[in-house]
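# Quick one, structure for this:
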Amino acid sequence: MSTPTSRRKQKEPAAPKVPVSLTVAGLPEHDLENDGAYRAMHFKSIDLSSRRARTAEFEGCRFVDTAFAGTEMHRAELTDVELDRCDLSNMRVRSSSAHRAVVSASRLTGAAWSECAFHDVVFDTCRADLAGFRFSSFRTVVFRDCTLLEANFQDADLRGARFERCDLTGAQFSNAKMAGTRFADCTLAGIAGVTSLRGAIIRSSDAWGLVHSLAGAMGITIEDAS
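Purely as a prediction, here's the structure:
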């Protein structure tokens, strides 16, 4: 007997395979640069803000308390990486990929990850208000305990994503693909592009937050009882 889609146990993202032995990174030797290759390295308390790098590759790396604020990357590849307590605010990342990655307790305020591919990625306890993920694809990705106020997922493929205990107030989902996207214990008040949630799986307790957005999309006026 088949299990209903809404009750199937969703696959957990694969954990990063970070080597036990890592080379300690330092500046200027390991600064970001075009076509740079960074493998099995530990970046700790390093400021990599306001850099520009094309086709950089990161494999088996750990970043702790590292700043990327305002840094721009194009066609970057991040494989088997961990980012803990990092500042990724106002980053500009385009046409890049992240595979087997964990981003925890980090700040992504105002960051823009456009046309990117996320596979087996966990965002845990991150502040990502005003972050943008336009035209990006998510395959086996979890946003857990994240603040995503007014985050932009316009035209994103979220069919492989789930949101757990996230605040998505005012988030934008216009033209997103969301069949099978899961929301659990999330705040969904005031989201835009609510009609794109067709096929999404939402807990009953979360659905109340969609009432006004759905009514607005359907031209329904909700009046308070007199």
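
# rest of the way, CA atoms for contacts and neighbours
OK.

# host element of V211?
helix 211-217 (DSSP states H and E).

# Run through the residues that contact the closest residue to A37 other than its chain neighbours.
Once flanking residues are discounted, A37 sits nearest to E57: 4.8 Å by CA to CA, 6 or more residues apart in numbering. For E57, the contacting residues are D35, G36, A37, Y38, R39, A76, E77, L78, by CA atoms under 8 Å, 6 or more residues apart in numbering.

# and if you look at G170?
By CA under 8 Å, 6+ apart, the neighbours of G170 are L149, E150, A151, L188, A189, G190, I191, A192.

# to compare against the first, here's another:
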Amino acid sequence: MADGSGGELSGHYFDAEAFDGADWSEALIEHADFETCVFTDVVFRGARIKVGRFADCTFVNCDLSLVESVDTIFTGCTFRNSRMVGMNWTLTREEPHRLHGAHVYAGCDISLSDFTGLDLRDVEFTECRARDVMFREAKLVNSSFNKTDLAGADFAHADLSGARLVDAIGVSLDPRVTTLDGAIVSPITAMQVVEALGIVVETDE
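Presented below is the predicted three-dimensional model:
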């Protein structure tokens, strides 16, 4: 299943199947349903996935950069050591927009991706590169960003209530436009938040 056309996938249901080394670059994949499938070294780069579903699937060493997932639902998926640079996750008409279930991203590069307005409750990012990611208006309640590089990430109007960012790298937060109730941050980030509020902290020498 590696001819890259996507035709062999469209309109089919796949249960607990393993896909290894396939190249579906710039493929058009429509109405495909994947459940508990494992994708290893699969290239989706630039593919357009329309009206699909990925339930409890695992992606290992895959490239989903620049993928457009249109009206496609991802439920409880795990992404390990995969590239998703510039991926737009927002092209769905489902309300509310949500990547269903607690997704896990470990060792991934999701830089320049767009999660605007998505419901990302309980999502886990571990040792990921997430530079310049758009998290505007996203619901990131109880999410975690363990050793994840968030330089340039935009959290304007996002809800980070209960989020764990203590080990996040390069994170910049503005409490005037971001909900941070119960968020766990590092002392450096806490000082940044205080300064954003115009508060001056003096320490005894």
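
# hmm, back to that, what is the aligned counterpart of the residue nearest to A37 of structure 1 in structure 2?
Counting by TM-score structural alignment, E57 of structure 1 lines up with D33 in structure 2.

# any idea how far H103 of structure 2 is from that match?
18 Å (CA to CA, to the nearest Å).

# what's the answer for T72 of structure 2, then?
15 Å.

# more neighbours, the two?
T72 (24 against 20; other CA atoms under 10 Å).

# which residues does the more buried one contact?
I49, K50, V51, G52, R53, F54, T92.

# What is the equivalent residue in structure 2 for S136 of structure 1?
Aligned counterpart of S136 of structure 1 in structure 2: L118 (TM-score structural alignment).

# In contact with that match, which residues?
T90, P96, H97, R98, L99, E137, A138, K139.

# what about structure 1, which of the residues you listed hold up?
Shared contacts between this structure and structure 1 among the contacts of L118 of structure 2 (both residues aligned by TM-score structural alignment, their matches' CA atoms under 8 Å) comprise T90, H97, R98, L99, E137, A138, K139.

# can you pick the most crowded of the residues you listed?
Most surrounded of the kept ones among the contacts of L118 of structure 2: other CA under 10 Å gives K139, at 24 neighbours.

# now A98 of structure 1: how far from C116 of structure 1?
To C116 of structure 1, A98 of structure 1 is 8 Å away according to CA to CA.

# Next: Q154 of structure 1.
In terms of CA to CA, Q154 of structure 1 sits 13 Å off from C116 of structure 1.

# Strands of structure 2, start to end?
Counting by DSSP state E, the segments of structure 2 that form strands are 13-15, 18-20, 28-30, 33-35, 38-40, 48-50, 53-55, 58-60, 68-70, 73-75, 78-80, 104-106, 124-126, 144-146.

# now those in JSON lines, with distance to L180 of structure 2?
Shown next, in JSON lines, are these (distance: least, CA to CA, whole Å):
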{"stretch": "strand 13-15", "distance to L180 of structure 2": "40"}
{"stretch": "strand 18-20", "distance to L180 of structure 2": "40"}
{"stretch": "strand 28-30", "distance to L180 of structure 2": "39"}
{"stretch": "strand 33-35", "distance to L180 of structure 2": "35"}
{"stretch": "strand 38-40", "distance to L180 of structure 2": "35"}
{"stretch": "strand 48-50", "distance to L180 of structure 2": "34"}
{"stretch": "strand 53-55", "distance to L180 of structure 2": "30"}
{"stretch": "strand 58-60", "distance to L180 of structure 2": "31"}
{"stretch": "strand 68-70", "distance to L180 of structure 2": "30"}
{"stretch": "strand 73-75", "distance to L180 of structure 2": "26"}
{"stretch": "strand 78-80", "distance to L180 of structure 2": "26"}
{"stretch": "strand 104-106", "distance to L180 of structure 2": "22"}
{"stretch": "strand 124-126", "distance to L180 of structure 2": "17"}
{"stretch": "strand 144-146", "distance to L180 of structure 2": "13"}
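
# so which of the ones you listed gets nearest L112 of structure 2?
Nearest to L112 of structure 2, of all these, is strand 68-70, at 13.4 Å by CA to CA.

# Mind giving me the packing neighbours of that closest one?
strand 48-50 (3 or more CA pairs under 8 Å, 6 or more residues apart in numbering; DSSP states H and E).

# In structure 1, point out the residues matching the strand it packs on.
So strand 48-50 of structure 2 is aligned with residues 72-74, judged by TM-score structural alignment.

# mean per-residue distance, the matching stretch to structure 2?
On superposition with structure 2, the mean distance recorded for stretch 72-74 of structure 1 (mean CA distance after the TM-score superposition for structure 1) is 2.4 Å.

# chain center to stretch 56-69 of structure 1: distance?
Computed by CA atoms, centre = their mean, to the nearest Å, the chain-centroid distance of stretch 56-69 of structure 1 equals 16 Å.

# Kindly apply the preceding question to stretch 72-84 of structure 1 instead.
Chain-centre distance of stretch 72-84 of structure 1: 13 Å, with CA atoms, centre = their mean.
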